[in-house]
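J.: Need coordinates for the below:
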Amino acid sequence: MKIGCPKEIKPQEFRVGLTPDAAREAVLHGHQVLVETGAGDGAGFGDDEYLAAGAQVLGDAAQVYDQAELIVKVKEPQPAERAMLRDGQVLFAYLHLAPDPDQTRDLLQSGVISIAYETVTDGRGGLPLLAPMSEVAGRLSPQVGSWALQKANGGSGVLLGGVPGVRPGNVVIIGGGVVGAAAARVAVGMGANVTVLDRSLPRLSYLDDIFMGRLNTQFATAGALADLLPPADLVIGAVLIPGAAAPKLVSRAQLGSMKPGSVLVDVAIDQGGCFETSRATTHQNPIYEVDGIVHYCVANMPGAVARTSTRALGNATLPYLLALADKGWHRAISDDAHLRAGLSTWRGRLTSAPVGQALGLAAITPDEVLAG
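T.: This is a model prediction of the structure:
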C-alpha cells in the first residue's frame, strides 16, 4: 500500500504523523511510504532520516495526496487539505468532528474513509491513541497555567508553589482521567494545593492512593465546583466524552465569582471546550481575557513539545497503521472492533453516533458498513 504523510499546516503545529522509525517499519512490511519534504522538520526529523528509512520524499502535499492510498496525519485536515482528499482514500488522524461541522461536511463530500485516533478504543475501555497526547497535554497544563498567572501575561501574579511563609496557589482540576492525573502529577510536584473533581468514586480512590494524600479529591457536582472556583488560582478543564462535544461546566456568570487574574486552561478545547467562554487559540496567541479571567485554550497543546509528542504518538499508532496497510481498511476494522470504533466517515456516510448527535446528522454504525 502507498502510505502518505503530508506536512502539518495547522498554525504552530510542529508534530508529524509518521516518524522515520515508523516509516522504516512500514517499508519492511512491503509498503511504499511517501513523505512531503520538510514534514518532520518541526519535530527534529530531517528528510535524510526518512530517505534512510526507505521512504520517498516528495516535493509538495499535492503529490502526497494524489499518490497515497492511506494518509496518516496528526491534526484534522485543514480546508486546503480536505480539497485534496478523494473517494475511497483512507485518512487516519485526529479529527474531533463533533464541534466542527465544516470539516464533517467536507469529509462526507470527499467520500474519504476516515478513522479518528481519538475514538479508537482498547479492551480496558481506554482510548489508546488519545492517551499519549492526553498525557502530554495534562503535564503541560500546569506549566502553561503558571506562565499565564504571571502578572506580565495578565495573571494575578501568584506562584503556584508559593515560598516559605506564603501559601501556595490553589489548582482545581475538573476530571480525573488521563489528562487530570497527569496535570495533578505536575501541579503537585510544583507544590500547589491541588483538588481533583471526578464523578467516579473508584477513580478518586485510585488518585488518593497513588498521591498518598498529597492532593484533595472531591466528588464532582455543580455545587462542589461552585465552592472551589472563588479561591482557585488555576482551573484546568480535563473532561472528555469520547467523540462528543465537551460539556460546558463553568458558565460566564461564574467567572464573576473568581479572583481577577485567575486562569482557566481548557484541555478539552479540541472537543469544543468545557468552559462557556472558551474559544480555540494558537501557540502564537495562546491567551485572552474574559471578565478579568485569563483563558488558555490552545487546540493543539502537545504541538509545543513536538519531538516528545511525535514519538509518543508514533509508538501508539504504529500497530494500527500497519494493520490498515497490511490488511486494507475493511479487513482491519473487521478483525479489530477497537479500531472499528474509530471509523468516522465512509464514502459520504457518517459512521459516528456521537458526532451525529452533536451536529444533528444521521449516522450509520461501522457494523452496518461491514454488512455492506
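
J.: Going by C-alpha atoms from here, please, whenever you check contacts or count neighbours.
T.: Will do.

J.: ok, now which ones touch residue 240?
T.: 246, 268 (CA atoms under 8 Å, 6 or more residues apart in numbering).

J.: Can you verify it is assigned to a helix?
T.: No. Counting by DSSP: H, G, I helix; E, B strand; the rest coil, residue 240 is not part of a helix but coil.

J.: roughly how far is stretch 242-257 from the heart of the chain?
T.: When distances are taken as CA atoms, centre = their mean, to the nearest Å, stretch 242-257 is centred 18 Å away from the chain's centroid.

J.: ok, and for it, which residues are buried?
T.: Across stretch 242-257, burial judged by 16 or more other CA atoms under 10 Å covers 242-247, 249-250, 255.

J.: do the same with stretch 156-171
T.: In terms of neighbour count (16+ other CA under 10 Å), stretch 156-171 has its buried residues at 156-161, 168-171.

J.: nearest to residue 348, of these?
T.: residue 171 (44.5 Å; CA to CA).

J.: Distance of that closest one relative to residue 91?
T.: Taking CA to CA, to the nearest Å as the measure, residue 171 falls 38 Å from residue 91.

J.: Show me which of the buried residues of stretch 156-171 is closest to residue 84.
T.: Sorting the buried residues of stretch 156-171 by how near they are to residue 84, with CA to CA, puts residue 171 at the top with 44.1 Å.

J.: Also this sequence, please, to line up against the first:
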Amino acid sequence: MRIGVPTEIKNHEYRVGLTPASVRELTHAGHAVAVQAGAGRGIGCSDADYLAAGAQVLADAPAVFEWAEMIVKVKEPQPQECRMLRAGQLLFTYLHLAPDPVQAEGLLASGCTAIAYETITDARGGLPLLAPMSEVAGRMAVQVGAVALQQANGGRGVLLGGVPGVAPGQVCVIGGGVVGTHAARMAMGLGAEVTVLDRSLPRLRQLDEVFGGRLRTVCATLDATEAAVLQADLVVGAVLVPGAAAPKLIRREQLSHMKPGAVIVDVAIDQGGCFETSRATTHAEPTYVVDGIVHYCVANMPGAVPRTSTFALNNATLPFVLALAGQGWREACRADAHLREGLTVHAGAIVHPVVAQGLGRPCTDVAGVLG
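T.: Take a look at the predicted model:
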C-alpha cells in the first residue's frame, strides 16, 4: 500500500504521523511510504533520516495526498487538508469529531474513509491509541498549570510544592483515568496536596491502593466536585466519554466563588471541554482569563513536546498501520473488533453511533459498510 505522511499544519503542532523507525518497518513489510519534506523537523528527524529508512520525500502536501492510498497523521485534518482527501482514500489519525461539525462536513464531503485513533479499544476496555497522549497531557497539565499560577502569568502567585513553613498548593483533578492519574502523580511529585474525583468507586480504590495516603480520593457528586474546585489553586479537567462531547462539569457562575487567580487546565478541550467557559486555545496564546480564573485550554498539548509524544504515539499506532496496510481497512476491521471501534466516517456517512449522536446526524450501520 502507498502510505503518505504530510506535515502537520495545526497551530504549533510539531508531531508527525510516522517516525523513521516506523517507516522502516512498513517498507520492510513491502509497503511504499512518502513523507512531506520537513515533516519530521519538529521531532529532530531530517529528510535524510526518512530516506535512509526507505521513504521517498515529496515536496508538498498536495503531492503526498495525491500519491497516497492511506494518509497517516496526528491531528484532525484542517479544512485545506479535508479538501485534498478523496473518495476511496483512508485517513488514520485523531479526529475528535463529535464537537467539530465543520471537520465532519469536510470529511463527509471528501468521500474518504476515516478511522479515529481515539475510539479504538483494547481487550480491557481501554483506549490504547489515546493512552500515550493522555499520559503526556496529564503530566503536562500540572507543568503548565504551575507556570500559569505564577503571578506574572495572571495566576495566584502560588508555588505548588510550598516551602517549609508555608502550605503547599491545592490541586483538584476531575477524572481518575489515564490523564487524571498522571496529573495526580506529577502534582504529588511537586509536593502539592492532591484530590482526585471520579464517579467510579473501583477506580478510586485502585488509586488509593497505588498512592495510599499521599492522595485524597473523593466520589464525584455535584456537591463534592464543587467543594473541591472552590478550594483548589489548580483544577485539571480530565473527563472523557469515548467519542462523545465532554460533559460540562463547572458552570460560569461557579468561577466567581473560586480563589482569585486560580488556574483551570482543561485537558478535555479536544472533545469540547468540561468547563462551561472553556474554548480552545493554541500554544501561541495558551491562556485567557474569565472572572479572574486563568484558563489553559490548548487542544494539542502534547504537540509542545513533539519528540516524546511522537515516539510514544508510534509505539501504539504502528501495529494498526501495519494491519491496515497489509490487509486493507475492510478486512482489518472485520478481523479486529477493537480496530473496528475506530471506524468513524465512510463514503459520506457517519458510521460511529456515539459520534453521530454528538453531531446530531444519522448513523450508518457499520456491519453493512463492512459487508
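
J.: returning to what we had before: from the buried residues of stretch 156-171 of the first structure, which ones fall inside helices?
T.: With helices identified by DSSP state H, none of the entries of these belong to them.

J.: So what's the residue count around the residue nearest to residue 20 of the second structure when sequence neighbours are not counted?
T.: Using CA to CA, 6 or more residues apart in numbering and skipping residues adjacent in sequence, the residue nearest residue 20 of the second structure is residue 50, 5.1 Å away. Applying other CA atoms under 10 Å, we find 26 residues neighbouring residue 50 of the second structure.

J.: still on that earlier bit, just send the buried residues of stretch 156-171 of the first structure back as JSON lines, with distance to residue 207 of the first structure too.
T.: Output for these, formatted as JSON lines (distance: CA to CA, whole Å):
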{"residue": "156", "distance to residue 207 of the first structure": "29"}
{"residue": "157", "distance to residue 207 of the first structure": "29"}
{"residue": "158", "distance to residue 207 of the first structure": "26"}
{"residue": "159", "distance to residue 207 of the first structure": "24"}
{"residue": "160", "distance to residue 207 of the first structure": "21"}
{"residue": "161", "distance to residue 207 of the first structure": "20"}
{"residue": "168", "distance to residue 207 of the first structure": "21"}
{"residue": "169", "distance to residue 207 of the first structure": "20"}
{"residue": "170", "distance to residue 207 of the first structure": "18"}
{"residue": "171", "distance to residue 207 of the first structure": "15"}
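
J.: Next one: the spatially closest residue to residue 347 of the second structure that is not a sequence neighbour relative to residue 345 of the second structure, how far apart?
T.: What sits nearest to residue 347 of the second structure in space, not counting adjacent residues and going by CA to CA, 6+ apart, is residue 111, at 4.2 Å. Between residue 111 of the second structure and residue 345 of the second structure the computed distance is 8 Å (CA to CA).

J.: picking up where we left off before, the helix or strand encompassing the residue nearest to residue 20 of the second structure against the first structure, how far on average?
T.: Secondary structure assigned from DSSP states H and E places residue 50 of the second structure in helix 47-52. Once the two are superposed, helix 47-52 of the second structure sits an average of 0.4 Å from its aligned residues in the first structure (mean CA distance after the TM-score superposition for the first structure).

J.: Now stretch 56-71 of the first structure: buried residues?
T.: Buried residues in stretch 56-71 of the first structure, counted by 16+ other CA under 10 Å: 56-58, 61, 63-65, 68-71.

J.: And for stretch 286-297 of the second structure?
T.: Along stretch 286-297 of the second structure, these residues count as buried under the neighbour rule (16+ other CA under 10 Å): 286-289, 292-297.

J.: Check stretch 30-40 of the first structure too.
T.: So, applying 16+ other CA under 10 Å, buried residues of stretch 30-40 of the first structure: 31-40.

J.: now the strands for the stretch 151-300 of the second structure?
T.: Using DSSP state E, counting those that start in this stretch, the strands of the stretch 151-300 of the second structure run over residues 170-174, 193-198, 216-219, 234-237, 263-266, 287-290, 293-296.

J.: Adding distance to residue 119 of the second structure, write these out as CSV.
T.: CSV is the format used below for the strands of the stretch 151-300 of the second structure (distance: least, CA to CA, whole Å):
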stretch, distance to residue 119 of the second structure
strand 170-174, 21
strand 193-198, 21
strand 216-219, 26
strand 234-237, 19
strand 263-266, 20
strand 287-290, 28
strand 293-296, 25
